[in-house]
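[1] Return a 3D structure for these sequence lines:
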Amino acid sequence: MSFPYKHVLLIGATSGIGKAMADHFITQGIAVTAVGRRQERLDAFLTLRSAFNAHPTIDCVFLNAGTQSQALFNHPESVDLATFNREVTINFTAQVALVHAVLPHLLNRTGRSGLIFTGTPVTIVPAFPAPAYCASKAALEAFLICLREQLRDTNVKVQHISPGPVQTEFHPQFGMPLKDFSEETWTGLAAGDADIYPGCVGGSTKEQWLELVKVRDAAVARMTGLLRKVMG
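    The predicted structure follows:
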């Protein structure tokens, strides 16, 4: 199977993972319309409207925007709640708003359309110094699991990338090289994998991590089956 999309709107494309994936898409002959990650500096919804008007061929939206900071509640005087709430907005509520904004375009297309999300393993195994990041990304992952099921009978497919540490501005000194991340992620996207797990979470082997994900996914499938039966 090959990557089915021809024109990707990539939100969060100016650095790190987003820039690496934009470059990789281009080398594969995929058109990319890039939007910067720092959404507080632009009107995201006007940008979306203008992007779709200028590029009606967009058939995939890649939601990669994110930010991370420490919040140490054992020193509450050091915690800036405005920064905490801003992080939750960028990582979660803004993503939900963007999905709501782009779905009419994607659902109205006659061919296959896609939504791609960048997640993180700390949604399941939290990293205690970064509670806003872990909680907001966990909320996003729960949202996309629900969204995937709601869209299962439509033309819009949901893919989720959950990489371990990658050498970006978040942590330039450790993690997998960006090139390795891009290649492993591209392989999963082109194969049509619903969930892609490049690298591994800190403190666990990849096999241990995937076993944990397998248990979670089986529980989600049981819950989904029960709800489908109850809802008719």
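[2] C-alpha from now on. contacts and neighbour counts both.
    Noted.
[3] Run through the strands of the protein in chain order.
    For the chain, the strands defined by DSSP state E cover 7-11, 31-35, 60-63, 113-118, 156-161, 195-196.
[4] Export these as a markdown table, with columns for distance to residue 148 and mean neighbour count.
    Formatted as a markdown table, these follow (distance: least, C-alpha to C-alpha, whole Å; neighbours: other C-alpha atoms under 10 Å):
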| stretch | distance to residue 148 | mean neighbour count |
| --- | --- | --- |
| strand 7-11 | 19 | 24 |
| strand 31-35 | 23 | 19 |
| strand 60-63 | 14 | 24 |
| strand 113-118 | 9 | 22 |
| strand 156-161 | 6 | 22 |
| strand 195-196 | 11 | 18 |
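[5] separation between the residue lying closest to residue 85 once chain neighbours are set aside and residue 214?
    Nearest residue to residue 85 in three dimensions, chain neighbours excluded: residue 132, at 7.8 Å (C-alpha to C-alpha, 6 or more residues apart in numbering). According to C-alpha to C-alpha, to the nearest Å, residue 132 and residue 214 sit 25 Å apart.
[6] Let's compare: structure for the following, please.
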Amino acid sequence: MTRPLKTVLITGATAGFGHAIALRLVKDGYRVIATGRRQERLDALAQEAGPALLPVRLDVTDLAAVQALPASLPEGWREVDVLVNNAGLALGLEKAWEAKPSDWERMIATNVTGLVEITRALLPGMVARNSGHVISLGSTAGTYPYPGANVYGATKAFVDQFMQNLRSDLLGKQVRATTIAPGLCGGSEFSAVRLGDQAKADAVYTGTKPLLPEDIAETVAWILALPAHVNINHVEMMPTCQASAGLAVDRTMAD
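    Predicted coordinates for the structure are as follows:
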């Protein structure tokens, strides 16, 4: 019996990267399970994408729901071939001693705990079938520090290290593991959520031509289209208007 088209589960599919990835992969012939917290946005996405997309309400910080997810999927959708760990957020740009502990806790719960829990929920099926792919969205903030990135940058560094270690665990299995680490990227809710102000969010991109969610979706599509024996470990991508700034020096402390 021939298996149906490959099934992809995407977290955080209600906006930004996840929304663009879902639409691109449906266009490329995949079946997509689009998950997120906002049911009305999932319903709108399903209307746009058609019957190849299954909307499933899921908050990755609800660990009981994450752990129950594989068995709760409808018959015919339970064999997930590709997991795209996209759900994540940044909150605030305050220095560490000024930041809200509640913001730190929410970033860790989403970017770290939610990511590892859903990976753990779906990975056994991939290993049992000896086929699959886990793609996680990291960030250049996990490599290049900047003021105010404190816990956000640390969560994205965790993503990269977790995925490298996952790849080591998967040695000898036909299950792939990839991190995509974008830099400056517009066209999403990221900065508005982080700063809590749309005008401030818009100012982040003034005078720039940033990456767009469609660029991330294109990268995911390229990775998935490669032969099964090819594993892309890590993709770091920036717009041409961005580069790492080098080390900062304070020149006011000389005797």
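[7] Send over the TM-score of the superposed chains.
    Put the two chains on top of each other and the TM-score (TM-score structural alignment, normalised by the length of the first structure) is 0.75; 200 aligned residues with a C-alpha RMSD of 2.7 Å.
[8] As TSV, the strands of the first structure with distance to residue 169 of the first structure would be great.
    Shown next, in TSV, are the strands of the first structure (distance: least, C-alpha to C-alpha, whole Å):
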stretch	distance to residue 169 of the first structure
strand 7-11	17
strand 31-35	18
strand 60-63	18
strand 113-118	16
strand 156-161	18
strand 195-196	22
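[9] if we can go back for a sec, between residue 132 and residue 214 of the first structure, which one's more packed in?
    Comparing residue 132 of the first structure with residue 214 by other C-alpha atoms under 10 Å, the one with more neighbours is residue 132, at 24 against 12.
[10] what does that one align to in the second structure?
    Aligned counterpart of residue 132 of the first structure in the second structure: residue 151 (TM-score structural alignment).
[11] for residue 163 of the first structure, same thing?
    Using TM-score structural alignment, residue 163 of the first structure pairs with residue 182 in the second structure.
[12] wait, what's in contact with its match?
    By C-alpha atoms under 8 Å, 6 or more residues apart in numbering, the contact list for residue 182 of the second structure reads 137-140, 211, 216, 236-238.
[13] which of those are buried?
    The neighbour count (16 or more other C-alpha atoms under 10 Å) marks 137-140, 211, 216, 237-238 as buried among the contacts of residue 182 of the second structure.
[14] could you dump the residues you listed to CSV with distance to residue 43 of the second structure?
    Output for those, formatted as CSV (distance: C-alpha to C-alpha, whole Å):
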residue, distance to residue 43 of the second structure
137, 24
138, 27
139, 28
140, 32
211, 27
216, 23
237, 31
238, 32
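[15] quick one: which of the residues you listed is nearest to residue 86 of the second structure?
    Closest approach between those and residue 86 of the second structure, by C-alpha to C-alpha: residue 137, at 5.3 Å.
[16] So what does the closest one match up with in the first structure?
    Aligned partner of residue 137 of the second structure by TM-score structural alignment: residue 118.
[17] That match is in contact with residue 160, isn't it?
    Yes: contact criterion C-alpha atoms under 8 Å: residue 118 of the first structure and residue 160 qualify, at 6.1 Å.
[18] List the residues that contact residue 141 of the first structure.
    By C-alpha under 8 Å, 6+ apart, the neighbours of residue 141 of the first structure are 119, 123.
[19] roughly how far apart are it and residue 161 of the first structure?
    10 Å.
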